[in-house]
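>>> below is the structure, and that's it, no one-letter string:
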């Protein structure tokens, strides 16, 4: 007779950001669901998809942090990209079939000259093997059926493109780019410009905005930890907007801000600011400043604010309970 299954532990409200070093072969959602289960978190989301063949930084948002995931989605990204020169594939990466192989006739000087051409604002044609939607379906679904869909070029910015290693046929690059950049397409375009073709053989994300791999944890490491150690890894909610200007409110204004009321401020006009209560640990939400008015955009609930101050998340806090006078 089989033993009874251990009871499943209940989910709980957790608020913060886990910096995960995603393993190769996992989808971003696979990684999210695994981490969410290990943390027993009620609510979670990721901040931008990493292809299964890519590894590296995947910030995972839990609880109140999900309200600010768009900031990470919009942030610049940094990658270590490994290109295989002289070989093109159907998908532009290792998953595809080899289309053509050509001899290499380039040196570091030629590579540096081509990289300079791809630094700054460039136009990219989204690849067919991508999740971009056309008439409600992902482009890769059409590609698997052998259907080519007409796509419009997209303007992206390559802020920096540095040659890290050249050991023919392998070229390793440090890429700092705007959101929406297809590094796979960049690899193919560089290969085409060099006259030999190329495909992306490995990709590792090293940064997303101000967040980096420093302190990131692997799934294997997370599995081996105690529940307390896992929870201790969570970064505060406001780490997603750490590069925005900060504004601190007194008790009365903080309570009114949390209720959605506009407040007068001497802060200069700004499209995005992070707002705190009288206790600097109490992140209240995001806002913008226009003509001397502080206007709320995304707000934390009083219980979410209270959780930052060490009050149990299950406690039904009011603004006053969180050190904020309503």
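Happy to help now that I have it. Note that the coordinates shown come from a computational prediction; the quantities given were computed from them, not determined experimentally.
>>> CA only for contacts and neighbour counts going forward, please
Noted.
>>> the helices in the stretch 51-200 of the chain, which residues?
For the stretch 51-200 of the chain, the helices defined by DSSP state H, counting those that start in this stretch cover 69-74, 108-117, 139-144, 183-194.
>>> deepest-packed of those helices, please.
Ranked by mean neighbour count, the helices of the stretch 51-200 of the chain are led by helix 183-194 with a mean of 21 (mean count of other CA atoms under 10 Å).
>>> which residues touch it?
Residues outside helix 183-194 that contact it (CA atoms under 8 Å, 6 or more residues apart in numbering) are 81, 83, 85-86, 88, 92-93, 106, 110-111, 114-115, 118, 124-127, 197-200.
>>> pasting the second one now:
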């Protein structure tokens, strides 16, 4: 049998003189008919991401659903995990750090008896045990992981080691040694227990790895364990109650998805706000500080300023002066319209 593949002939270019005269030529730089012009869309979409989808793909799906110019997510969610993935569009991308610094809530399943090199179900087993913990033993162990603790991240994580991601080094066969990092875990509770696996609910701060928590819990109980299912139920101010899935976005289309868009300032509900005049708003939008007057004006701390109910800036108040660090252009408070 001949294993040599057939040679594909390259298409012969048609000389300009042979083109049909009635074929219209689109003007140079004009968008293609099948690519509608991107829109200036600003706000938050609280996506309920399904298992198997990467966070990067989720951002692309939401961006396409709104035909938006700019998008980004607030906190990666592993492909094996489902749940809340807040996605920022347009000016909302400037508030991503506030969401990422917020508290998070998870519901996850620990499968007992096997520890894997990834600390989840995708990994290769590295330790096994026939022992299985009782519910009472799991509940008794949880308090050791509540509060401010030191946690060693999984070897397969996005943490950088000398400029390279830990998961890239681990996949290349290198021995990855990660130092323990301080994390805050506010709550752990057993939701279900079924002998060979336990469902646990967690509330924690930024940088906490649920996979590492399952690994360390299994080691403490002497039976090993890994995460077999994981769902994120809250990120900062965003919860499952206001989330939408990919199917809903695809059904709505760019003009029908407005109901799934949350205001930009929704991400800022953990900090105070202050209303400013139009003149003050214009100064803030130029990056200039303003003096906050009035008996109730804050004198210190981080706040966001609005004008006519529209977000203008986020900054710090220092001795009664608001210094802007992020300014927003949301239409109604643009310099041209306010002048």
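Cool, got the structure. Computed from a prediction, not measured in an experiment: that's the story for all the values here.
>>> quantify their similarity with the TM-score.
Scored against TM-score structural alignment, normalised by the length of the first structure, the superposed chains reach a TM-score of 0.89; 305 aligned residues with a CA RMSD of 1.7 Å.
>>> looking at the contacts of helix 183-194 of the first structure, which are in strands?
Among the contacts of helix 183-194 of the first structure, the members falling in strands (DSSP state E) are 81, 83, 85, 88, 124, 198, 199, 200.
>>> trace residue 177 of the first structure over to the second structure, please.
Mapped onto the second structure by TM-score structural alignment, residue 177 of the first structure lines up with residue 204.
>>> wait, residue 202 of the first structure
In the second structure, residue 202 of the first structure lands on residue 229 (TM-score structural alignment).
>>> one more: residue 29 of the first structure?
In the second structure, residue 29 of the first structure lines up with residue 56, judged by TM-score structural alignment.
>>> what do you get for residue 94 of the first structure?
Match for residue 94 of the first structure (TM-score structural alignment): residue 121.
>>> isn't its match up against residue 228?
Yes. Taking contacts as CA atoms under 8 Å, residue 121 of the second structure lies within contact range of residue 228: 5.2 Å.
>>> now the helices of the stretch 51-200 of the first structure in a markdown table, with distance to residue 324 of the first structure?
As requested, the helices of the stretch 51-200 of the first structure are arranged in a markdown table below (distance: least, CA to CA, whole Å):
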| stretch | distance to residue 324 of the first structure |
| --- | --- |
| helix 69-74 | 25 |
| helix 108-117 | 53 |
| helix 139-144 | 49 |
| helix 183-194 | 46 |
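>>> for residue 16 of the first structure, see how far away the alignment partner in the first structure of residue 311 of the second structure is.
Counting by TM-score structural alignment, residue 311 of the second structure lines up with residue 283 in the first structure. According to CA to CA, to the nearest Å, residue 283 of the first structure stands 12 Å off from residue 16 of the first structure.
>>> mutual contacts of the two, please.
Contacts common to residue 283 of the first structure and residue 16, judged by CA under 8 Å, 6+ apart, are residue 237.
>>> next, the contact list for the match of residue 202 of the first structure, please.
With CA under 8 Å, 6+ apart, residue 229 of the second structure has these contacts: 80, 81, 108, 109, 110.
>>> show the contacting residues for the fourth one.
Residues touching residue 109 of the second structure, when contacts are defined by CA under 8 Å, 6+ apart, comprise 197, 198, 199, 200, 227, 228, 229, 230.
>>> quick one: the strand ranked longest in the second structure to the first structure mean distance?
The residue-count maximum for a strand in the second structure (DSSP E) belongs to strand 181-193. Taken over the aligned residues, the distance from strand 181-193 of the second structure to the first structure averages 0.6 Å (mean CA distance after the TM-score superposition for the first structure).
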